[in-house]
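In: got a structure for you, letters missing:
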């Protein structure tokens, strides 16, 4: 799709030389973890991670017996915990971390319970699972992966949110890369980074390695080298898959009011890398740059003029630029109109395809084999209700107040069969009324 040679991206680049590709960060982080695991983690460990959920998945009796055994080993504790029954999903981003945490939390009890099951001393499935759980290096790998996969998951979750905090998500990604750099490299006297002889693996895994005194010294050394290789692969993949995205996203981040109205504004921080993709008109580019340079004005005036609920510095970027553009259009002013359009175009760039993937999943749930004759206008209406956060607030459906405008629409013409486009327009008009209608304590 976005390869350098003979891909959709390379062919688009031939037609539009100034276009820019922004890869899905969630997918990129998932590939980072997957590549590091494929290259460094033993294959038998993944057989363990898949084998334990598979052993329980087809037998409710086994799950019930294990829960009873866990309750006996933990008297007085609540059973409201995550049991190791969740399978490893290949199509879900970073589902590996949750599976590892569940198995690691039950490691000792799970091993003792499996030893009591038929076939625990044979070469069958149960016997293999017992040998894997008895392997001290497999447990070390799960401790190590639990920590580092969780770090990647934390960053991924920030980008997956429906209303993601873009500046916060970018900061978390930058912070994660910097923390990983300090684990692998050390800064020398001339300001460059060199590879550490022994990377900082983390306190939990180092303490575990110190307790492996009965294991072979060569096996321990190989284990530490494999852990080092995992972190190195993560760093290399991050540099390969997120470096270009970060450069662009950091520039877009400077369009937030908090940065624009800071005490010191660096004029080069406007995302000029996107200028050529937005327009090739040199005069328009200079006009946007001039508007950006003159934008730093009295913040109080902006709050009053744009009718902002919060201070300008606390305002969300898309809210600020949308209100500024509306104000310019309503008052027929052109002081910041081109800059507002450019800023909104930059902010509309998708950080990830998580929202689109979520819509696809919702489509599959709504229009299933029992509702396969559902027309597109109905599907669009349901998706709009499910994906619009403003319409999920209290007072939308359950506590809906019938307004005078809604009653006026309920007349003889409402039974006329509209076209598909008309029905969609009417639906979105009603949704707009629901969002803008003032709240009332009673019926009109």
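Out: On my side now, so go ahead. Given the structure is predicted, the values throughout are model-derived calculations rather than measurements.
In: When you work out contacts or count neighbours from here on, use the C-alpha atoms and nothing else.
Out: Noted.
In: tell me the centre residue of the protein?
Out: The residue lying closest to the centre of the chain (Cα atoms, centre = their mean) is residue 160, at 2.5 Å.
In: correct me, but that one touches residue 354?
Out: Yes: in this structure, residue 160 is within contact of residue 354 by Cα atoms under 8 Å, at 5.4 Å.
In: Heading C-terminal from the helix or strand hosting residue 208, find the next helix or strand.
Out: Assigned by DSSP states H and E, residue 208 belongs to helix 203-210. Using DSSP H and E, the helix or strand that follows helix 203-210 towards the C-terminus is helix 217-253.
In: Summarise which helices and strands that next one is packed against.
Out: Secondary-structure packing of helix 217-253 (3 or more Cα pairs under 8 Å, 6 or more residues apart in numbering; DSSP states H and E): helix 25-40, helix 166-184.
In: buried sites along the last one?
Out: Same thing as helix 166-184. 166-167, 169-173, 177, 180-181, 183-184 (16 or more other Cα atoms under 10 Å).
In: ok, second structure coming up, stack it against the first:
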């Protein structure tokens, strides 16, 4: 991984300080010491104030083991005036934790897209392609085989000729180009 992402490895390695135990614990580093601070584009003074104050709140014990639940709770926290007083720090932490460490997942989606929308199926519209990709991803996540998939009534009702373009022309290379009028 260090060979593929030499400039970002230190950022990925430093994300361990974003665990709830570290953020509200005694060993929390200063915000200025964090290597990923350069990724923040907002008011650093406000972020620093929230970072320092976050440990003063008695957070529910059930959210501490789960980073996502903890961040959601931090984001939703309101001060006495009803203002979300940790919004910036929660949004920043969640955005950092959602960064992909590689582009493999994006490459997989493009491969699946190329398998689905081939030269034979070139009239397929984007909505149909997205739907097929969503169903495929859902089935993979839930370990469902395609022969056990049962479409709902709403799925079947939207499966009409409208999913294909009505206007198409052939160019000089004998490939079909779609023209939506």
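Out: Thanks, I have the structure now. Remember, predicted model here, so these are calculated numbers, not experimental data.
In: Got a TM-score for the pair?
Out: For this chain pair, the superposition-based TM-score is 0.64 by TM-score structural alignment, normalised by the length of the second structure; 157 aligned residues with a Cα RMSD of 3.9 Å.
In: on that earlier part again, tell me which residues touch the residue nearest to the centre of the first structure, please.
Out: Neighbour list for residue 160 of the first structure: 26, 352, 354-355 [criterion: Cα atoms under 8 Å, 6 or more residues apart in numbering].
In: Let's see which of those end up in helices.
Out: Under the assignment DSSP state H, the contacts of residue 160 of the first structure contribute 26, 354-355 to helices.
In: Most neighbours among those residues, which one?
Out: Counting neighbours by other Cα atoms under 10 Å, residue 26 leads these with 23 neighbours.
In: Skipping its backbone neighbours, what lies nearest that one in space?
Out: Nearest non-adjacent residue to residue 26 of the first structure, counting by Cα to Cα, 6 or more residues apart in numbering: residue 156, 5.5 Å away.
In: The one you found contacts residue 29, doesn't it?
Out: Yes: Residue 156 of the first structure is in contact with residue 29 according to Cα under 8 Å; the separation is 6.9 Å.
In: Now do the buried residues in stretch 110-126 of the second structure.
Out: Judged by neighbour count (16+ other Cα under 10 Å), stretch 110-126 of the second structure contains these buried residues: 112, 116-117, 123-124.
In: and for that stretch, what span of the first structure is it aligned with?
Out: Alignment of stretch 110-126 of the second structure against the first structure: residues 360-376, by TM-score structural alignment.
In: and that stretch, how far apart are its ends?
Out: Stretch 360-376 of the first structure has an end-to-end distance of 14 Å (Cα to Cα, to the nearest Å).
In: cool, stretch 140-149 of the second structure as well?
Out: Stretch 140-149 of the second structure has an end-to-end distance of 12 Å (Cα to Cα).
In: Which residues does that stretch contact?
Out: Contact with stretch 140-149 of the second structure is made by residue 139, as judged by Cα under 8 Å, 6+ apart.
In: circling back to that earlier point, could you report the distance from the residue nearest to residue 26 of the first structure to residue 352 of the first structure?
Out: 10 Å.
In: which neighbours do the two share?
Out: Taking Cα under 8 Å, 6+ apart as the contact rule, residue 156 of the first structure and residue 352 both touch 25-26.
In: Pick out whichever of these two has more residues nearby.
Out: Between residue 156 of the first structure and residue 352, counted using other Cα under 10 Å, the more crowded position is residue 156 (23 against 19).
In: Quick one: map that one onto the second structure.
Out: By TM-score structural alignment, residue 156 of the first structure lines up with nothing at all.
In: how about residue 156 of the first structure, what does it touch?
Out: Here residue 156 of the first structure is in contact with 25-26, 29 (Cα under 8 Å, 6+ apart).
In: Sort out which one of those lies nearest residue 383 of the first structure for me.
Out: Nearest to residue 383 of the first structure, judged by Cα to Cα, of the contacts of residue 156 of the first structure is residue 26 at 22.6 Å.
In: Would you map the strands across the second structure?
Out: With DSSP state E as the criterion, the second structure has strands at 168-170, 176-178.
In: which residues in the first structure does the first one match up with?
Out: What that stands for is strand 168-170 of the second structure. Strand 168-170 of the second structure corresponds to no residue of the first structure when matched by TM-score structural alignment.
In: if we can go back for a sec, now do the shared contacts for residue 160 and residue 354 of the first structure.
Out: residue 26.
In: outside of stretch 42-62 of the second structure, which residues touch it?
Out: The contact list for stretch 42-62 of the second structure (Cα under 8 Å, 6+ apart) reads 23-25, 31, 85-86, 88-89.
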